[in-house]
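>>> what would the 3D arrangement of this be:
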Amino acid sequence: MNTDKQNSPDAAKPKWTAEKVLMVVAGAGLISALVWVFLPSTTVTTEDAYVEGNIVQVTAQIGGTVTKISADNTDHVQAGHGLVELSNVDQSVGFERAKARLAKATREVRIQYAQVRQIQAEVDVRASDVTKARADLNRRLRLASTGAVSREEVSHAQDALNSALAGLTAVNEQLAQRKAMVEGTELRTHPDILTAASDLKDAYIALRRTTIAAPIDGTVTKRNVQVGQRINPGSSLMSVVPLNRVWVNANFKESQLQNLRIGQPVTLTADLYGRNVEYKGHIEGLDAGTGSAFALLPAQNATGNWIKVTQRVPVRIALDQSEIKKHPLRVGLSMRVSVDTHDRTGLVISPGVSPDNTYSTDVFSGELKDAAEIVESVIRANEGSGAKPAGER
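Okay, here's the model as predicted:
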C-alpha cells in the first residue's frame, strides 16, 4: 500500500466536481432571488425617460416682407442677436409722419398759450372801457341833477356802460374757453403734445421691430421663414432652444410612484454617451396626472370592451448644470433613470414655484431706447423761446 499518497496535502482537499459547482451556483441564485422578492428595494428605475427643454418661438410683432435672415438651424445665437429683418419702408414713412405731427402739435399748443395771453390783454382793455363808461355815466348823473345835461345824454352814457359790460363778459367767456385748453399744463404736459409724443413712440417701436432678435441664448432650430416671404404679426419664424437649461421627464408606472418624493437623488445615463457617463440629479416634481389624461385624444374607458393598461406619470428631474456643460444633451434623447428612494421624508406635491423654473428676457425692454430723446428733440426744435405755462402774463 502506498501510504505517501494517502498522507499528502492534496489528498486531504475535497474534490470540486461539476455537480457541486452547479449546486453552489444554484443556491446562490436562489438566495439572491429570495432577497430580491422579500426585501424591499430602495431603487426605482425606468427607461421611459427623455430629455426636455424650452423651445422658444421667435415670432414677428408686426407684419412685413422678409429682407434678410441672419441665422439658420444649428447656429448658436446670443440674446438680442438679429435673426430676421423686415422691409422698413412703411415704418420709416410712418415715423417721419409722426415726427411731423408732433412738431405741428407743439406749434399749435404754442398758439393756444399765445391766444390766452392775447385775450387776457383784451380783457384788460374791456375792463378799462367799463371803468371809463361808468365814470362818464356818474359824471352825467351829477350834472343832470343841476340841469346841465339832458336826460338823453344820460341815457346814451348808460347805453355805453351796458355795451362795455357786455363786451367785457364776452371777452371773459373767450378767455375761459382758451384757458380750459391749457389750464394746469405746461407745453410738455399738454394733452395734444402727449398724444403726438405717444404716436411718435409707437412709430419708433414699429420701426425697431422690423429687426426681429433672439429672445434668449440658444441653438436655432425649426426655421421656416424665407427671404421675400410676407409674414403677419404673430407668425412663428424659427425656434431657439437653450440647451444649457434642460431637464428629464421620466415616465414611471403608477405602481412605482409610492415611494417617490421630491428631492430624492437620481442617477441617469444617456444612450448618447453610454453607461460610462453618469448624470446626477434630483426629483423636482411629479406631474398632475398621467400622460394619457392630458393627451390630445384622452382614452375613453367607459366602454363595454375595456382592458386595463398600466398608466405612467411624468416625473420631472433636474440635472446638474455643470455635467450638462461637460456632456451636452439634446431635446428628445432617451435616458435611463434610477431613483434612490431610501429617504422618503420629502413631499409628493410641490409646495411652490421653483426659482430654477423662472424664465425671463430683457431683450424687448430696450424697444423704447432713444425714443424719449427723439421726442424731446422734436419739441425743443418747435417750442420757440416764448413758450410759457398757462396763466403766466
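
>>> C-alpha only now, for contacts and for neighbours.
Noted.

>>> which neighbouring elements make contact with the helix or strand harbouring K132?
Here K132 sits within helix 89-144, counting by DSSP states H and E. With contacts taken as 3 or more Cα pairs under 8 Å, 6 or more residues apart in numbering; DSSP states H and E, helix 89-144 sits against helix 151-182, helix 191-208, helix 371-382.

>>> report the buried residues of the first one.
Yep, that's helix 151-182 we're talking about. Applying a neighbour-count criterion of 16 or more other Cα atoms under 10 Å, the buried positions in helix 151-182 are 154, 157-158, 160-161, 164-165, 167-168, 171-172, 174-175, 178-179, 181-182.

>>> could you do the shortest one as well?
Of the residues in helix 371-382, those buried by neighbour count under the rule 16+ other Cα under 10 Å are A371, I374, V375, V378, I379, N382.

>>> and stretch 304-323, by the same measure?
Applying 16+ other Cα under 10 Å to stretch 304-323 flags R312, V313, P314, V315, R316, I317, A318, L319, Q321 as buried.

>>> which among the residues you listed gets closest to D217?
For these, the closest approach to D217 (Cα to Cα) belongs to Q321, at 15.4 Å.

>>> please give me the structure for this one as well, since I'd like to look at both together:
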Amino acid sequence: AFAAARANLDVSRAGIAQAQSSRGAASGELAANQALVSGSTIETDPMVLSAKAKLEAAKLDLDRAIIRAPIDGIVARRQVQVGQRVAQGSPIMTIVPLSKAYVEANFKERQLRRVKAGQPATLTADIYGGDVEYHGRVVGFSGGTGSAFALIPAQNATGNWIKVVQRVPVRIELDPKELAAHPLRVGLSMEAEVDVSGN
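Below you'll find the predicted structure:
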C-alpha cells in the first residue's frame, strides 16, 4: 500500500510539473501577443487598417461599376450589350426624360395667325383613345416650316407653281402631374387645340 501511495504521489508531482510547464508556455505566448499589440488600439492596429483600406478600395470599385444617368427617364435605345467593354466617352444608351415630355404640334400656317407663346393648350393622345385630356401651354415656334428642314426639301424647278400649305412646328409643354398619371412615349400621335380667345 505504501508503494502504491508513493507511485500516486510521483504521478501527481509529474502532473504538477507538466501543468507548470504549460503555464510557462502560455505566459510566454501571452507576453508575445501583448508585445504585438502594445501601444496600439483597434483603430491603429495595422491589420485593421489594412482591412479598412481593402474595404474602401472595394467600395470604390463598386461605385465605378455602376453607371448613373444624369436624368430620370426610360432607356429608349441601348448601343451596348452586357459584358461588352466600353471606351470612355462613348454613348451606351439613349434615355428619354418622360417627366419633361413636350408635344411638337404641326399647325398649318393659316392656323397660327393668333397663336402666341404662353397660350393654354388642350391635347388628347391616341394611345388613350381620347379619354385622357392633357393641359399645356405654347412655349415656342420652330424657326421654319417642316419642309424647310426636311432631309430632301421639295424642289419646284419644273415650273409647276401649285401652292402647298406649309406646317410650322409649335412646341407645347405638358403638365408634369398629368404626365406622371398618364405617361406618354416619344413619337405618339396627339390632337392639340390652342385657346386663342385671350387675343
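
>>> can you calculate the TM-score here?
The pair, once superposed, lands on a TM-score of 0.62 when counted by TM-score structural alignment, normalised by the length of the second structure; 139 aligned residues with a Cα RMSD of 2.4 Å.

>>> strands of the stretch 251-393 of the first structure, start to end?
265-270, 274-286, 312-319, 334-340 (DSSP state E, counting those that start in this stretch).

>>> columns distance to N249 of the first structure on top of those, output as TSV?
Formatted as TSV, the strands of the stretch 251-393 of the first structure follow (distance: least, Cα to Cα, whole Å):
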stretch	distance to N249 of the first structure
strand 265-270	12
strand 274-286	9
strand 312-319	5
strand 334-340	9
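
>>> out of the ones you listed, which comes closest to G94 of the first structure?
Comparing the strands of the stretch 251-393 of the first structure by Cα to Cα, strand 312-319 comes nearest, at 48.5 Å.

>>> mean shift between that closest one and the second structure?
Strand 312-319 of the first structure differs from its equivalent in the second structure by a mean of 0.6 Å after superposition (mean Cα distance after the TM-score superposition for the first structure).

>>> give the aligned range of that strand in the second structure.
Against the second structure, the aligned range for strand 312-319 of the first structure is residues 167-174 (TM-score structural alignment).

>>> do the same with stretch 56-66 of the first structure
So stretch 56-66 of the first structure sits over no part of the second structure, by TM-score structural alignment.

>>> now the end-to-end length of that stretch.
Terminal residues of stretch 56-66 of the first structure lie 20 Å apart, using Cα to Cα, to the nearest Å.

>>> which parts of stretch 95-105 of the second structure are buried?
I95, V96, L98, S99, A101, Y102, V103, E104, A105.

>>> and stretch 188-199 of the second structure, by the same measure?
M190, A192, V194, D195.

>>> can I get the residues you listed in JSON lines including distance to V139 of the second structure?
Listed next are those as JSON lines, based on distance: Cα to Cα, whole Å:
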{"residue": "M190", "distance to V139 of the second structure": "17"}
{"residue": "A192", "distance to V139 of the second structure": "14"}
{"residue": "V194", "distance to V139 of the second structure": "12"}
{"residue": "D195", "distance to V139 of the second structure": "13"}
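
>>> tell me the two of those that are most distant?
Of all pairs in these, the most separated under Cα to Cα is M190 and D195 at 16.3 Å.

>>> ok, back up a step: now secondary structure and distance to I127 of the second structure too, for the buried residues of stretch 95-105 of the second structure, in TSV please.
Shown next, in TSV, are these (DSSP: H, G, I helix; E, B strand; the rest coil; distance: Cα to Cα, whole Å):
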residue	secondary structure	distance to I127 of the second structure
I95	strand	21
V96	strand	18
L98	helix	15
S99	helix	17
A101	coil	15
Y102	strand	16
V103	strand	14
E104	strand	16
A105	strand	16
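
>>> and of the residues you listed, the nearest to T124 of the second structure?
V103 (10.8 Å).

>>> which position in the first structure aligns with that closest one?
Counting by TM-score structural alignment, the partner of V103 of the second structure is V248.

>>> could you do A57 of the second structure as well?
In the first structure, A57 of the second structure lands on no residue (TM-score structural alignment).

>>> assign a three-state SS to A57 of the second structure, would you?
helix (DSSP: H, G, I helix; E, B strand; the rest coil).

>>> closest to V37 of the first structure out of the strands of the stretch 251-393 of the first structure?
Comparing those by Cα to Cα, strand 334-340 comes nearest, at 18.1 Å.

>>> what is the distance between the closest one and the centre of its chain?
Distance, stretch centre to chain centre, for strand 334-340 of the first structure: 34 Å (Cα atoms, centre = their mean, to the nearest Å).

>>> that one aligns to what range in the second structure?
Against the second structure, strand 334-340 of the first structure falls on residues 189-195 (TM-score structural alignment).

>>> brilliant, that's me finished.
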